[in-house]
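A.B. asks: just coords:
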C-alpha cells in the first residue's frame, strides 16, 4: 500500500482526477473524537500503509495541533510526518491532491514528505476579494485600504508563490513584491485552475484570469470552510493553479538530488527532513565540491 496522505478536515480533499489517485485520510479534531479513538485511527493507518504524511495547515486550532503531536508521541512512531506548509486553504487542498497522486509512485516516504515544500513553490494561490481592509496575509498599501471601503471595489490578490495585489475595475496600481497593474503574474508552465466561490458574485476568475494565465482546464469546487478567515472576508472567490499531470510531478520530484537525513535516516530532497524537520546539515569539508551546489540551492537538480 502507498504511503497514506492525511488532512485535518474533509474540505481539503479535492475529487480525484483519475481512478488511480488514492483518497486522503481525514483525522477528526479533538471535539469530535477522544484521544483513544485518535490513537486507534492513526495506528490503523500505520498498520495498513506503513507511513503517514499529515498536512498540518498553520490556521489549525491549537487543540487539534496538540492532538496530532500527542498521538505521534504516544505511539512513539517515527513513521508520522507532520508538514507545516503555509498556503491558502484551496492551495493547500491542491497540494494534498498532488501528494496523493505522487504516493502511488515508487518514492520513499521521506522523499514524498519533503516533496511538499518543493511542490508548494509551483502552486499559484490567490483570491478575488471584495475587501482588503483586514487582510494581513499579503502586504496592502494605504491606497488599497482606502479604496477597499468602496462597495464596488474588487482586488485580485496572489499569496503564493510571491505576494501581489491589483485593484480591478479602474486605474489601480499593483502592490506587493512585483508591482505593476493588470493581472497577477501567472505560471509559465502548464497548469489547471481550481476556484471556489464565497459571497462574491463574479465570473472574473473563469472568464478573465484563466485565459490570461493560459490554463489547460478550469474546475469549480466548494469553498473550504477556513477560506473566509484566511482571506479576512467572506466576499471572495478563491483560486489556485497547479500542475495536474502526475507524470510531470513525478519528473519534477525525481530530478532533485536526494540526501539522507543525518538525524533520522529518511531520504529527503530540499533542505529539511519531512519526518523529523531536521535541516540538511552542511557536508564535510572534503565533500564541498560534490554537494556545494545543493547547499546553495536546496532544490538544485542533479545533472547526472
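C.D. replies: Nice, thanks for sending it over. For clarity, every value in this text was computed on a predicted model and none was experimentally measured.
A.B. asks: can we go C-alpha only for contacts and neighbour counts from here?
C.D. replies: Will do.
A.B. asks: can you pull out the strands in the stretch 151-300 of the chain?
C.D. replies: Using DSSP state E, counting those that start in this stretch, the strands of the stretch 151-300 of the chain run over residues 154-160, 164-168, 175-176, 192-197, 218-220, 236-242, 259-260, 267-268.
A.B. asks: Put this next to the first one:
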C-alpha cells in the first residue's frame, strides 16, 4: 500500500487528479475525537500503509498540534512525519494532492516526506484581498496598509514561493510575477465578488487550466478577512512532479536511516550531515 497522506481538515481534500490518486486520511481535532480514538486511527493507518505523512499549517490550533505530537509520542513510532508547511490553506491542499499523486510511485517514504518542502517552492499561493489592514502572515508596508483604507482597493498578495503584494485596483493596476513553468490554477472564492483572478491573473500567468474549488474553512483566518478570493497555481502533471523529485540527489538520514532529499529528514527532522563537508571544514593540521 502507498504511504498514507493525512490532512487536518476535510476541506483540504481536493478531488483526485486521476483514478490512481488515493484519497488522504482526514484527522479529527481534539474536540471531535478522544485521544484513544486518535491513537487507534493513526495506528490503523500505520498498520495498513506502513508510514503516515501529516501536512498541517503552523496556524493550526495549538491543542490540535499538541494532539498530533502526543499521538506520535505514545505510539513511539518513527514512521509518522509531522510536517508544518508555511503555505496558505489552499496551498496546503494542493501540496497534499501532489503528494497523494506521488505516493503511488516508487518513492520511498523518506523521499516522499522530504519532497514536501521541495514541491512547496513550486506552488504559487496567494489571494485577492479587499484589505490588508489585519494581514500579519505576509509582510505588508505601512503604505499598503494606508492604501487599503481607500474604498474599492484590492490587492493581490502572494505568500509562496515568495512574499509579494500588488495593488490591482486604481490608476496603475499590476499583476504579481507568476511561475515560469506550466501550472493549473485553483480558485476558491470567499465573500469578495470579483473575477480578477480568472480574467486577469490566469491569462497573465498563462495557466494551462482553471479549477474552482470550495474555500477552506481556515482561509478567512489565515488571510485575516473573509472578503477574499484565494488562489494557487501548481504543477498538475504527475510525470513532471516525478521527474522533479527524482532529479534530486538522495541521501540517507544518519539518525533514522530513511532516504531523504534536501537538507532535513521529514520523519525525524534531523538535518542532513554531509561527512565530506564536515571534513572540509576541519582545520588543517
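C.D. replies: Structure's in. What do you need? Computed from a predicted structure; not experimentally measured.
A.B. asks: circling back: tell me which of the strands of the stretch 151-300 of structure 1 sits nearest to residue 37 of structure 1.
C.D. replies: Counting by Cα to Cα, residue 37 of structure 1 lies closest to strand 267-268 out of the strands of the stretch 151-300 of structure 1; the figure is 30.9 Å.
A.B. asks: Quick check: what element follows the helix or strand containing residue 95 of structure 1 along the chain?
C.D. replies: Per DSSP states H and E, residue 95 of structure 1 falls inside helix 89-102. Under the assignment DSSP H and E, the closest C-terminal helix or strand after helix 89-102 of structure 1 is helix 109-120.
A.B. asks: Return the list of helices and strands in contact with that following helix.
C.D. replies: strand 80-83, helix 89-102, strand 267-268 (3 or more Cα pairs under 8 Å, 6 or more residues apart in numbering; DSSP states H and E).
A.B. asks: Give me the mean distance between that helix and structure 2.
C.D. replies: On superposition with structure 2, the average gap between helix 109-120 of structure 1 and its aligned counterparts reaches 0.2 Å (mean Cα distance after the TM-score superposition for structure 1).
A.B. asks: And that helix, how far out from the chain middle?
C.D. replies: Chain-centre distance of helix 109-120 of structure 1: 11 Å, with Cα atoms, centre = their mean, to the nearest Å.
A.B. asks: Mind listing residues that contact that helix?
C.D. replies: Residues outside helix 109-120 of structure 1 that contact it (Cα atoms under 8 Å, 6 or more residues apart in numbering): 3, 51, 53, 81, 83, 85, 87, 95, 99, 102-103, 161, 253, 258, 266-270, 272-275, 299.
A.B. asks: so the next helix or strand after that helix versus strand 192-197, what angle?
C.D. replies: Counting by DSSP H and E, the element after helix 109-120 of structure 1 in chain order, helix or strand, is strand 124-129. Interaxial angle of strand 124-129 of structure 1 relative to strand 192-197 (axes from the mean of the first three to the mean of the last three Cα atoms, to 10 degrees): 30 degrees.
A.B. asks: can you list contacts of strand 124-129 of structure 1?
C.D. replies: 87-88, 90-91, 154-161, 186-187, 200, 205, 231, 233, 235-242.
A.B. asks: Please pull up the equivalent of residue 200 of structure 1 in structure 2.
C.D. replies: Residue correspondence to structure 2 (TM-score structural alignment): residue 200 of structure 1 is matched to residue 192.
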